[in-house]
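# Quick one, structure for this:
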Amino acid sequence: METRRRVLIVAYDDAQILDIACPSGALDIANRYGAKPSYSIELGTLGRRAARSSAGIPVGAGQRLEAVTGRLDTLIVVGGIGCETAAADERLLGQVRRLAGYSRRVASVCTGAHVLAAAGLLDHRRVTTHWGWGERLAERHPAVAVDVSPLYIRDGNVYTSAGVTSALDLTLALIEDDHGPTLARAVARELVTHLHRPADQAQISLFLAAPPPEDRLVRDLMGHIAGHLAEDLTPAALAARAGISTRHLTRLFTAHLGTTPARAVRRARTEAAAHLVRSSGLSMVAVARRCGFGSAETLRQAFLDHYGVTGDRMRRMPDTPAPRVAPKQQTPGP
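Predicted coordinates:
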């Protein structure tokens, strides 16, 4: 008998209705396209009462949060203009904390990150939220490393996403994690959305705001790099992900980015680390770990190479220094 992946979406008054519809709709399509195990999608509220969406449309709940027991595959907390009231509701926070303990992974959509942060589930993690709410989140929860550039971020088993429709990108990433890229692409086609919108495109060149590469494979790999900085990003791992040889990978990166895969990874990690140093109180050891550096000393050397200053000095500077200009890479011959 099939064991279904149980997904519980948590709603409250003045939640954004798209934050509910995007993940539930994408998971429903994944089921219709043959996800095995399939997803069991539930919507829960305190007291099982209908939540009033910010559009004024009531959304009926199938589950009373207080009564939910048993293992959950995924707990998703939605956002909306009611997030601050929800984040101040100790009853709701208590249930979110309890349910997170039953869950394989926890996610937030948009300003739902404020609820997770208030529940203490985002401390010492790198997270994102809607760009207009990031400053408030960082001010209220100094132990949370807030980065409003990416579409979504995975830190361990916690996923956070930016505003509203980025919930689709987050959910497609969850589907790909669970069932592979073929099903995720099929769901994206059905939704008439991007097959692979990069998780963290702005972070790829955070301070230079370079345009995304034209080649889709390179663009997809850079999105993967930016969203998985702490994972194995060696040329061999990237080539295996793309289904090409390491030699062809190097040719593509040199042609479209003007650099090698290893240097592109190091640059993405260094720029992400610089943003964390500037925007959070995390130690250099924690920043190094989150951005995929082996040690604080390795991070220090990367800062010196890329910016000409150490991380400690960067933290004290009024502005982030401009990256040093790297020598132009030569295109390999045939």
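# Only C-alpha atoms from now on, for both contacts and neighbour counts.
Noted.
# for the stretch 201-334 of the chain, what spans make up the helices?
For the stretch 201-334 of the chain, the helices identified by DSSP state H, counting those that start in this stretch occupy 201-204, 216-227, 235-242, 246-257, 261-279, 284-290, 296-307, 311-316, in order along the chain.
# okay if I get those helices as JSON lines plus mean neighbour count and distance to Ala118?
Putting the helices of the stretch 201-334 of the chain into JSON lines (neighbours: other CA atoms under 10 Å; distance: least, CA to CA, whole Å) gives the following:
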{"stretch": "helix 201-204", "mean neighbour count": "26", "distance to Ala118": "26"}
{"stretch": "helix 216-227", "mean neighbour count": "21", "distance to Ala118": "24"}
{"stretch": "helix 235-242", "mean neighbour count": "16", "distance to Ala118": "36"}
{"stretch": "helix 246-257", "mean neighbour count": "18", "distance to Ala118": "40"}
{"stretch": "helix 261-279", "mean neighbour count": "22", "distance to Ala118": "19"}
{"stretch": "helix 284-290", "mean neighbour count": "20", "distance to Ala118": "21"}
{"stretch": "helix 296-307", "mean neighbour count": "18", "distance to Ala118": "29"}
{"stretch": "helix 311-316", "mean neighbour count": "16", "distance to Ala118": "26"}
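# Would you format those helices as a markdown table with distance to Arg5 included?
Shown next, in a markdown table, are those (distance: least, CA to CA, whole Å):
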| stretch | distance to Arg5 |
| --- | --- |
| helix 201-204 | 30 |
| helix 216-227 | 24 |
| helix 235-242 | 25 |
| helix 246-257 | 35 |
| helix 261-279 | 33 |
| helix 284-290 | 28 |
| helix 296-307 | 38 |
| helix 311-316 | 42 |
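# Out of the ones you listed, flag the one nearest Ala117.
Checking the helices of the stretch 201-334 of the chain against Ala117 by CA to CA gives helix 261-279 as the closest, at 16.4 Å.
# by how many degrees do that closest one and helix 235-242 diverge?
Here helix 261-279 points in a direction 100 degrees away from that of helix 235-242 (axes from the mean of the first three to the mean of the last three CA atoms, to 10 degrees).
# Out of the helices of the stretch 201-334 of the chain, flag the one nearest Asp73.
helix 216-227 (21.2 Å).
# can you tell me which of the helices of the stretch 201-334 of the chain comes nearest to Ala188?
The closest approach between Ala188 and any of the helices of the stretch 201-334 of the chain, judged by CA to CA, belongs to helix 216-227 at 14.4 Å.
# Quick check: the gap between the nearest residue to Ser161 once chain neighbours are set aside and Leu137.
Taking CA to CA, 6 or more residues apart in numbering as the measure, Ser161 lies nearest to Tyr152, with 3.9 Å between them; neighbours along the chain are not counted. The span separating Tyr152 from Leu137 equals 16 Å under the rule CA to CA, to the nearest Å.
# want to put them side by side, so please do this one too:
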Amino acid sequence: MVLYTALFLVLNLGSQLIGAQHLQVGFYNNKCKDAELIVKEEVEKAFAKDNGIAPGLLRMHFHDTFVRGCDASILIDSTPGNLAEKDGPPNGITLRGFEVIYNAKARLEAECEGVVSCADILSFAARDSVHITGGMFWEVPAGRRDGRISRASETVDIPPPFGNLSVITQAFRKKGLTQDEMVALLGAHTIGRSHCTSFSNRLYNFSPTNSQDPTLNRFYASQLKQECPQGPGGSIDPNLVVEMNLSPALMDPSYFADVLKCRGLFTSDQTLTTSPQTKNQTEEYAGNGLIWQQDFVAAMIKMSQIEVLTGAPGERRSEIRSNCRRINP
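As a prediction, this is how the structure comes out:
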């Protein structure tokens, strides 16, 4: 179910970006022709029960990419001898949607055993999550393989919600993404929800001189305090969540309008108004959702190709996992 009239855009950016990474649109056409359809069906099935699955899958793809690239290492379970990415901060209590990927993988293994990687399933699911919430459709260059390493200690590379403009810009640049692409990608915060603990410092413990972040709209802050009350000793219930904005299941440019009204939920959102360049871009996107969606899709395609594994000669060891939750024997 598409929540508003989606703008369909099939971008041919893949051929410009893949280079030596050996990814290609339609990679499974002759190998497993229903691969993308099966993933789409699983996303739609889960979304019909819980529309929060869409932002969950998009966020999972983002978090996977920022640790060892797009290799589906975020799907691997921890073992007695290793704490995996999915259980490291901030993933441990905030990620959801794993069952969608696992269900799609089970169906694909039954249909085309050993053919479709978990990394490609996650990339397809992220695209489908954007589309089902009213965003643009794009063709996903595929052919990724799955990584065999997953370490919670490496999740420090994920941009933090409390980061200022310099911190988050550097985190994106480290992965080869420009500041302009960063601003476009942050627009994904227009859908979904957040745990109160990800931004509660802005409400109660911002600085020695200000208990509340002065850049936060005071009426919005009052609303957030009602939804995220302090408990004994100033603690915040880690299970409390709030919607990212007034249309949390609609991929629209309202995120940028919120930021301009000082209603950005995270410090890393509101920081977009702290430089002329990022503020101008935020204003452009707030006024023209089509431009934002085009830029968002281009940035998503680029992001999905960071440090990909393709089984090319000389590449570090990779595989197509038979079960996304663990490496092959």
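# Now the TM-score, please.
Once the chains are overlaid, their TM-score stands at 0.29 when taken by TM-score structural alignment, normalised by the length of the second structure; 159 aligned residues with a CA RMSD of 6.6 Å.
# What count of nearby residues applies to Ser40 of the first structure?
Counted by other CA atoms under 10 Å, the residues lying close to Ser40 of the first structure total 17.
# no no, Ala106 of the second structure
Per other CA under 10 Å, the neighbour tally for Ala106 of the second structure reads 15.
# same question, the one 5 residues further on
Other residues within reach of Glu111 of the second structure, judged by other CA under 10 Å, total 16.
# if we can go back for a sec, for the residue nearest to Ser161 of the first structure, give its distance to Ser108 of the first structure.
Distance from Tyr152 of the first structure to Ser108 of the first structure, counting by CA to CA: 10 Å.
# now Glu135 of the first structure
For Glu135 of the first structure, the distance to Ser108 of the first structure - CA to CA - is 17 Å.
# Of those two, which one has the most company?
In terms of neighbours (other CA under 10 Å), Ser108 is the more surrounded of Glu135 of the first structure and Ser108; the figures are 29 against 16.
# thought that one was touching Ile153?
No: taking CA atoms under 8 Å as the contact criterion, Ser108 of the first structure and Ile153 are not neighbours in contact, 10.2 Å apart.
# Between the two, which contacts overlap?
Common contacts of Ser108 of the first structure and Ile153, defined by CA atoms under 8 Å, 6 or more residues apart in numbering, comprise 159-161.
# Show me which of those is closest to Ala26 of the first structure.
Within these, proximity to Ala26 of the first structure (CA to CA) peaks at Ser161, which comes in at 15.1 Å.
# re the thing from before, of Tyr152 and Leu137 of the first structure, who's got more company?
A count of neighbours by other CA under 10 Å puts Tyr152 above the other of Tyr152 of the first structure and Leu137, at 30 against 23.
# doesn't Tyr159 make contact with that one?
Yes: with the criterion set as CA under 8 Å, Tyr152 of the first structure and Tyr159 qualify as a contacting pair; they are 7.1 Å apart.
# separation between Leu108 of the second structure and Asp120 of the second structure?
As judged by CA to CA, Leu108 of the second structure and Asp120 of the second structure stand 12 Å apart.
# Please apply the same query to His195 of the second structure.
28 Å.
# more crowded one of the two?
Neighbours around His195 of the second structure and Asp120, counted as other CA under 10 Å, are more numerous at Asp120. The numbers are 25 against 19.
# can you confirm that one is in a strand?
No: looking at Asp120 of the second structure with DSSP: H, G, I helix; E, B strand; the rest coil, it is helix, so not inside a strand.
# if I look at it, how far off is Ile101 of the second structure?
Here the distance between Asp120 of the second structure and Ile101 of the second structure works out to 10 Å (CA to CA).
# same question, Cys118 of the second structure
According to CA to CA, Cys118 of the second structure and Ile101 of the second structure sit 8 Å apart.
# Between these two, which has more neighbouring residues?
Comparing Cys118 of the second structure with Ile101 by other CA under 10 Å, the one with more neighbours is Cys118, at 29 against 22.
# isn't that one right next to Lys105, touching?
Yes: between Cys118 of the second structure and Lys105 there is a contact under CA under 8 Å: 6.9 Å.
# Can you give me the first-to-last residue distance of stretch 6-18 of the first structure?
Stretch 6-18 of the first structure has an end-to-end distance of 20 Å (CA to CA).
# do the same with stretch 72-90 of the first structure
In stretch 72-90 of the first structure, first residue to last residue: 22 Å (CA to CA).
# Can I take it that Arg185 of the first structure is in a helix?
Yes: looking at Arg185 of the first structure with three-state DSSP, it is inside a helix.
# I'd like to know how far it sits from Leu191 of the first structure.
Separation of Arg185 of the first structure from Leu191 of the first structure (CA to CA): 10 Å.
# Quick check on these two: which one has the bigger neighbour count.
With neighbours defined as other CA under 10 Å, Arg185 of the first structure and Leu191 compare such that Arg185 has more, 19 against 15.
# Now list whatever residues contact both of Tyr152 and Tyr159 of the first structure.
Shared contacts of Tyr152 of the first structure and Tyr159 (CA under 8 Å, 6+ apart): 127, 170.
# Quick check: Ala272 of the first structure touching Gln203?
Yes: the pair Ala272 of the first structure and Gln203 passes the contact test of CA under 8 Å, sitting 6.1 Å apart.
# wait, what's in contact with Ile175 of the first structure?
When the contact criterion is CA under 8 Å, 6+ apart, the partners of Ile175 of the first structure are 27, 30, 183-184.
# Thr94 of the second structure: what's its closest spatial neighbour, skipping adjacent residues?
Sequence neighbours aside, His195 is the residue nearest to Thr94 of the second structure in space, at 7.2 Å (criterion: CA to CA, 6+ apart).
# thought that neighbour was touching Val242?
Yes: under the criterion of CA under 8 Å, His195 of the second structure is in contact with Val242, at a separation of 6.5 Å.
# Would you indicate which residues of stretch 98-115 of the second structure are buried?
Neighbour-count burial for stretch 98-115 of the second structure flags 98, 100-102, 104-105, 108-109, 111-112, 115 (criterion: 16 or more other CA atoms under 10 Å).
# Looking at those residues, spot the one nearest Leu260 of the second structure.
Distances from these to Leu260 of the second structure were compared by CA to CA; the smallest belongs to Phe98, at 33.6 Å.
# I'd like to know how far Phe296 of the second structure sits from Ile53 of the second structure.
Going from Phe296 of the second structure to Ile53 of the second structure by CA to CA gives 20 Å.
# Next: Gly92 of the second structure.
Summarising the geometry, the distance separating Gly92 of the second structure from Ile53 of the second structure, computed by CA to CA, is 16 Å.
# More neighbours: which of the two?
Here Gly92 of the second structure and Ile53 are set side by side on neighbour count (other CA under 10 Å), and the busier one is Ile53, at 24 against 13.
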